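**Q** sequence isn't available, so here's the structure alone:
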């Protein structure tokens, strides 16, 4: 019994020492509703973007929207869990170029601007998404 109490105390102490989750970016993006509006705005921008719209013609846009909302939420420090495929798997065989990736980023930036997201928050989100570039291009 004494051992169980000791283990329980150690587990509680470990939990208490964990730093609080930083959700400041999530909050700056407007939480779940704001992220949803940003993603939907980005998808509308893509639909009007002749540079990349063809890459999305055969895509289930509702599923894409849902997975992007999850992913952006996770990257922003929100209380979400990403349930989609890896970036490598999602983009396999698409032969996307750096120009394609840059066009999508521009469409995302425009959506964030239209939502009134502060530039510092935009840059923080883009910095968190940037490592995915290598997982997307030429897969």
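**A** Here it is on my side, so go on. Note that the structure is predicted; figures quoted are calculated from it, not measured.

**Q** CA atoms for contacts and neighbours, from now on please.
**A** OK.

**Q** what's downstream of the helix or strand that contains residue 127, the next helix or strand?
**A** Per DSSP states H and E, residue 127 falls inside helix 119-129. Remark: after helix 119-129, the chain's next helix or strand is helix 133-136, criterion DSSP H and E.

**Q** want to compare, so here's the second one:
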């Protein structure tokens, strides 16, 4: 399942898609609304904490604040009623020298969290497609 999703993300990036405002809150609802997104973010952060590939990037991060911002971000990107109030992706990742493998590890941790929540693959792919255009703002900033 992860391979299919990574292929989808790569395809979207090759097509040079740009972030489009969500047309409806359907994805938000399919992710379980605010409670579902909260569980997904919390699961992803737990996965990151155990992920030796990338957990060092989060060593000096205020995890409670990051949790709150990620919930806002995913909610807004999924068409929910939230407004993201954090820094731009480019600004918040500047100077980290993140590589594609780092980005992919985080995507895998997010996918695992969604799988554990029983989110259907189609819905997972829809969220990843909304997040994929931000990849260029995160890597090597």
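**A** On my side now, so go ahead. If you're wondering where the values come from, they're calculated on a predicted model, not measured in any experiment.

**Q** counting contacts, what elements does the helix holding residue 127 of the first structure pack onto?
**A** For helix 119-129 of the first structure, the packing partners by 3 or more CA pairs under 8 Å, 6 or more residues apart in numbering; DSSP states H and E come out as helix 24-28, helix 61-75, helix 98-114.

**Q** got the contact list for that helix?
**A** With CA atoms under 8 Å, 6 or more residues apart in numbering as the test, helix 119-129 of the first structure has contacts from 25, 28-29, 72, 75-76, 109, 112-113.

**Q** coming back round to it: mean neighbour count added to the helices and strands packed on helix 119-129 of the first structure, as CSV?
**A** Converted to CSV, these look like this (neighbours: other CA atoms under 10 Å):
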stretch, mean neighbour count
helix 24-28, 18
helix 61-75, 18
helix 98-114, 17
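
**Q** so which of those helices gets nearest residue 48 of the first structure?
**A** With CA to CA as the measure, helix 98-114 is the member of these nearest residue 48 of the first structure (9.5 Å).

**Q** taking helix 119-129 as reference, get the angle to that closest one.
**A** 150 degrees (axes from the mean of the first three to the mean of the last three CA atoms, to 10 degrees).

**Q** centre-most residue in the first structure?
**A** Nearest to the mean C-alpha position of the first structure, by CA atoms, centre = their mean, lies residue 72 at 2.1 Å.

**Q** if I look at it, how far off is residue 63 of the first structure?
**A** 14 Å (CA to CA, to the nearest Å).

**Q** do residue 55 of the first structure as well
**A** Distance of residue 55 of the first structure to residue 63 of the first structure, given as CA to CA: 15 Å.

**Q** repeat for residue 40 of the first structure
**A** Remark: distance between residue 40 of the first structure and residue 63 of the first structure (CA to CA) = 12 Å.

**Q** also residue 32 of the first structure?
**A** In this structure, residue 32 of the first structure and residue 63 of the first structure are 16 Å apart, going by CA to CA.

**Q** JSON lines please, covering the helices and strands packed on helix 119-129 of the first structure and showing distance to residue 137 of the first structure.
**A** As requested, these are exported to JSON lines (distance: least, CA to CA, whole Å):
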{"stretch": "helix 24-28", "distance to residue 137 of the first structure": "26"}
{"stretch": "helix 61-75", "distance to residue 137 of the first structure": "17"}
{"stretch": "helix 98-114", "distance to residue 137 of the first structure": "6"}
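
**Q** out of the ones you listed, flag the one nearest residue 5 of the first structure.
**A** helix 61-75 (34.8 Å).

**Q** tell me, that closest one lands on which residues of the second structure?
**A** For helix 61-75 of the first structure, the aligned range in the second structure is residues 63-77, judged by TM-score structural alignment.

**Q** compared with the first structure, how much does that stretch deviate?
**A** Following superposition, stretch 63-77 of the second structure is found to deviate from the first structure by 0.4 Å on average (mean CA distance after the TM-score superposition for the first structure).
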